[in-house]
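Colleague: This is the structure alone, sequence omitted:
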């Protein structure tokens, strides 16, 4: 048959090569229904080069949240988010939180079939004041510290490594004095320390930890979770409750919603790290994120709930 569709496939070199069984399985499904070009970019510039030559083809990302982040970032800054149409994701990372939140299959063949048969889901973006983006969740404080802890053990434990990293970081830290402003209203003045500030378009981090369980992609606003669980027992309990999203019911946790969020350290001693879609940056004194409503789209299974 003559394929009527054409895909540019970006395969994450860190997640596997063209010989990897999962990659091969996904590509076999894609090639059965479309013309496919596979590119394995080694960095941001090679991603941009590949996307400049997408020529109207839909893009399929074989990788995790970081790979999707890099692809969408390049499309945004190249002005090609509309030109390439919906992005499809075959989740081959460790956490795959964006894919989980969208109801995408974790099986590579089933996910590749969604690229062929799925429907576009409007997706919001967060744009920060340094030009960076967030496609799923960004968090400051103990969550960012937990990522470093999880890196040491995730090879052996997979997504469970994040939970253990969160427990370890939660027990050891005393929090950060941060001023948080949402839509020009100060919602935390920084006089009391915060354990974690989370800004979510999607709901989970760290391979399924439901940090922002109420978030819905594509609704045009970000959900913000402020956790002030800074006592020794409270820190440990918060870290354990985070996995299932049960922390939201705690008295020392507050949730707000908005389209512009600023987090500021009250002084140099409270400079903080941020984790955006699994990538850690900082320490920094300030960062602002603004929602770009329905800036891109992602293919999801037909019949999936809107904003899943």
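Modeller: Alright, I've got the coordinates. It should be emphasised that the depicted structure is a prediction, and the values quoted were computed from it without experimental measurement.

Colleague: From now on I want contacts and neighbour counts done on CA atoms only, so please keep to that.
Modeller: Noted.

Colleague: right, and residue 275 touches residue 148 too?
Modeller: No: using Cα atoms under 8 Å, residue 275 is not in contact with residue 148; the gap is 10.0 Å.

Colleague: Neighbour count: the two, which is higher?
Modeller: Between residue 275 and residue 148, residue 275 has the larger neighbour count (other Cα atoms under 10 Å), namely 24 against 16.

Colleague: In terms of secondary structure, what does whichever strand or helix holds the more buried one contact?
Modeller: For residue 275, the enclosing helix or strand under DSSP states H and E is strand 272-276. Judged by 3 or more Cα pairs under 8 Å, 6 or more residues apart in numbering; DSSP states H and E, strand 272-276 is in contact with strand 137-141, helix 142-151, strand 279-284.

Colleague: Ends of stretch 10-26, what's the gap?
Modeller: Chord length of stretch 10-26, first to last residue, is 12 Å (Cα to Cα, to the nearest Å).

Colleague: list the buried ones in it?
Modeller: For stretch 10-26, a neighbour-count test (16 or more other Cα atoms under 10 Å) marks 10, 11, 12, 13, 15, 16, 22, 23, 25, 26 as buried.

Colleague: Spit out the contact partners of the second one.
Modeller: If a contact means Cα atoms under 8 Å, 6 or more residues apart in numbering, then residue 11 has 17, 23, 38, 39, 40, 41, 61, 62, 63 as its contacts.

Colleague: that older thread, for the strand holding residue 275, which outside residues touch it?
Modeller: Around strand 272-276, the neighbours that count as contacts under Cα under 8 Å, 6+ apart are 133-134, 136-141, 143-145, 147, 176, 265, 280-285.

Colleague: And those, which of them are buried?
Modeller: 133-134, 136-141, 143-145, 147, 176, 265, 280, 285.

Colleague: Assign residue 303 to helix, strand or coil.
Modeller: Under DSSP: H, G, I helix; E, B strand; the rest coil, residue 303 falls in the coil class.

Colleague: For it, grab the count of nearby residues.
Modeller: 8.

Colleague: and if you look at residue 186?
Modeller: For residue 186, using other Cα under 10 Å, the count is 14.

Colleague: repeat for residue 302
Modeller: Count around residue 302 with other Cα under 10 Å applied: 12.

Colleague: State the distance from it to residue 135.
Modeller: Following Cα to Cα, the distance that separates residue 302 from residue 135 is 21 Å.

Colleague: Now do the contacts for the closest residue to residue 25 other than its chain neighbours.
Modeller: Spatial nearest neighbour of residue 25, excluding adjacent residues (Cα to Cα, 6 or more residues apart in numbering): residue 109 at 5.8 Å. Neighbouring residues of residue 109 by Cα under 8 Å, 6+ apart: 22, 25, 26, 29.

Colleague: let's bring in a second model and compare:
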């Protein structure tokens, strides 16, 4: 068989445990239509070794969004992400396949496996930070600290507790959701969108058409939007969710768009 027909099929251990039947079906379809080497890594090191030894075989992952992200990250750090297209057969709980679904990967095991064999590569953008972290789907920085005034300088007395109980019994007090905010500096290509003197509820970044779409959401009013090639967020310690991975805390991070940095096999047309 020619090199494009040779596959390295990496089966994630979580997929094997969660839906062994779908894994078996996908493996049978891929083995019937190609020269497939099947790998069953039990941990990150075995996963990395399998990819490093793939030679000319096209990498295919059977698993959930986390499996795809692991493969993209490993190949990016080895500077081999642009060498060819990746393929995926999504197997896992519905909530763990949102990125695959958004990218256009078929959800059924048979349809996805046939796409691996018969589909075409589509080049996709990537967000990359200065620590070699990657973002395939989207980035979000939600506020995680409580709103000001949520705690008291003095513990409540027994009398205060009794009065509160009486008020509750007579007329229940409506529960108001606390607004959580950040104090962050957000820059898009060096242009200041928000500074630490203005609270924000969340910051989100998503790459599309070779650019990054940035949305800064204040507690009130309309969101601030911008399009850029690089986004820098700084300020007090903050955590961020890159795809499904929660990272941090950090005080500064810059994400840069890499247009068409990687390829994914998707249905033709």
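Modeller: That came through, no problem. These numbers come from a predicted model, not from an experiment.

Colleague: Across to structure 2, which of the contacts of residue 109 of structure 1 hold up?
Modeller: For the contacts of residue 109 of structure 1, the aligned pairs still in contact in structure 2 (both residues aligned by TM-score structural alignment, their matches' Cα atoms under 8 Å) are 25, 26, 29.

Colleague: ok, back up a step: which one of the contacts of residue 11 of structure 1 is nearest to residue 255 of structure 1?
Modeller: Checking those against residue 255 of structure 1 with Cα to Cα, the nearest one is residue 63 at 31.0 Å.

Colleague: who are the neighbours in contact with that closest one?
Modeller: Contacts of residue 63 of structure 1 by Cα under 8 Å, 6+ apart are 11, 12, 15, 89, 90, 91, 92, 93.

Colleague: what about the fifth one, which helix or strand?
Modeller: Taking DSSP H and E as the definition, one finds residue 90 of structure 1 inside strand 87-91.

Colleague: buried stuff in that strand?
Modeller: For strand 87-91 of structure 1, by 16+ other Cα under 10 Å, it's 87, 88, 89, 90, 91.

Colleague: Can you tell me how far the last one is from residue 4 of structure 1?
Modeller: What that stands for is residue 91 of structure 1. Residue 91 of structure 1 is 25 Å from residue 4 of structure 1, by Cα to Cα.

Colleague: Over to residue 123 of structure 1?
Modeller: For residue 123 of structure 1, the distance to residue 4 of structure 1 - Cα to Cα - is 26 Å.

Colleague: Quick check on the two: which one has the bigger neighbour count.
Modeller: Neighbour totals were compared for residue 123 of structure 1 and residue 4, and residue 123 leads with 23 against 8 (other Cα under 10 Å).

Colleague: hang on, isn't the more buried one packed against residue 296?
Modeller: Yes: at 5.2 Å, residue 123 of structure 1 and residue 296 qualify as touching, with contact defined as Cα under 8 Å.

Colleague: what sits up against the longest strand belonging to structure 1?
Modeller: Looking across structure 1 with DSSP state E, the single longest strand is strand 286-300. Strand 286-300 of structure 1 is contacted from outside by 81-82, 85-89, 102-104, 114-115, 118-129, 218-222, 259-265, using Cα under 8 Å, 6+ apart.

Colleague: Can you select the buried ones among those for me in ChimeraX?
Modeller: Those of the contacts of strand 286-300 of structure 1 that count as buried under 16+ other Cα under 10 Å are selected in ChimeraX with:
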select :81,85,86,87,88,89,102,103,104,114,115,118,119,120,121,122,123,124,125,126,127,128,218,220,221,222,259,260,261,262,263,264,265
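
Colleague: Out of the contacts of strand 286-300 of structure 1, which sit inside strands?
Modeller: Filtering the contacts of strand 286-300 of structure 1 for strands - DSSP E - leaves 87-89, 119-128, 222, 260-265.

Colleague: ok, the spatially most central residue of structure 2 - contacts?
Modeller: Computing the C-alpha centroid of structure 2 and ranking residues by Cα atoms, centre = their mean puts residue 243 first, at 1.1 Å. Counting by Cα under 8 Å, 6+ apart, residue 243 of structure 2 makes contact with 99, 135, 136, 137, 138, 139.

Colleague: separation between the fourth one and residue 65 of structure 2?
Modeller: Separation of residue 137 of structure 2 from residue 65 of structure 2 (Cα to Cα): 10 Å.

Colleague: List the residues that are in contact with both of those two.
Modeller: Contacts common to residue 137 of structure 2 and residue 65, judged by Cα under 8 Å, 6+ apart, are residue 99.

Colleague: I'd like to check which residues are in contact with residue 8 of structure 2.
Modeller: Residue 8 of structure 2 makes contact with 36, 37, 38, 39, 51, 54, 57, 58, 59, 60, according to Cα under 8 Å, 6+ apart.

Colleague: For burial, what's the neighbour tally of the first one?
Modeller: The reference is to residue 36 of structure 2. Other residues close to residue 36 of structure 2 by other Cα under 10 Å number 20.

Colleague: Is it in contact with residue 3, as I believe?
Modeller: No: using Cα under 8 Å as the test, residue 36 of structure 2 is too far from residue 3 to be in contact (11.1 Å).

Colleague: Distance of residue 268 of structure 2 relative to residue 4 of structure 2?
Modeller: With Cα to Cα as the criterion, residue 268 of structure 2 and residue 4 of structure 2 are 16 Å apart.

Colleague: can you check residue 244 of structure 2 too?
Modeller: As judged by Cα to Cα, residue 244 of structure 2 and residue 4 of structure 2 stand 31 Å apart.

Colleague: So which bit of structure 2 is the longest strand of structure 1 matched to?
Modeller: Mapped onto structure 2 using TM-score structural alignment, strand 286-300 of structure 1 spans residues 252-266.

Colleague: Would you mark the buried spots in the matching stretch?
Modeller: Residues of stretch 252-266 of structure 2 classed as buried: 252-259, 261-266 (neighbour count, 16+ other Cα under 10 Å).

Colleague: Within the helices and strands, which one has residue 94 of structure 1?
Modeller: Assigned by DSSP H and E, residue 94 of structure 1 falls within no helix or strand.

Colleague: how many neighbours does it have?
Modeller: 16.

Colleague: hang on, isn't it packed against residue 100?
Modeller: No: at 11.6 Å, residue 94 of structure 1 does not count as touching residue 100 under the criterion of Cα under 8 Å.

Colleague: Give the intersection of the neighbour lists for those two.
Modeller: In contact with both residue 94 of structure 1 and residue 100: no residue, using Cα under 8 Å, 6+ apart.

Colleague: Tell me where the stretch 101-250 of structure 1 has helices.
Modeller: Along the stretch 101-250 of structure 1, the segments classed as helices by DSSP state H, counting those that start in this stretch run 108-117, 142-151, 154-157, 160-172, 232-242.
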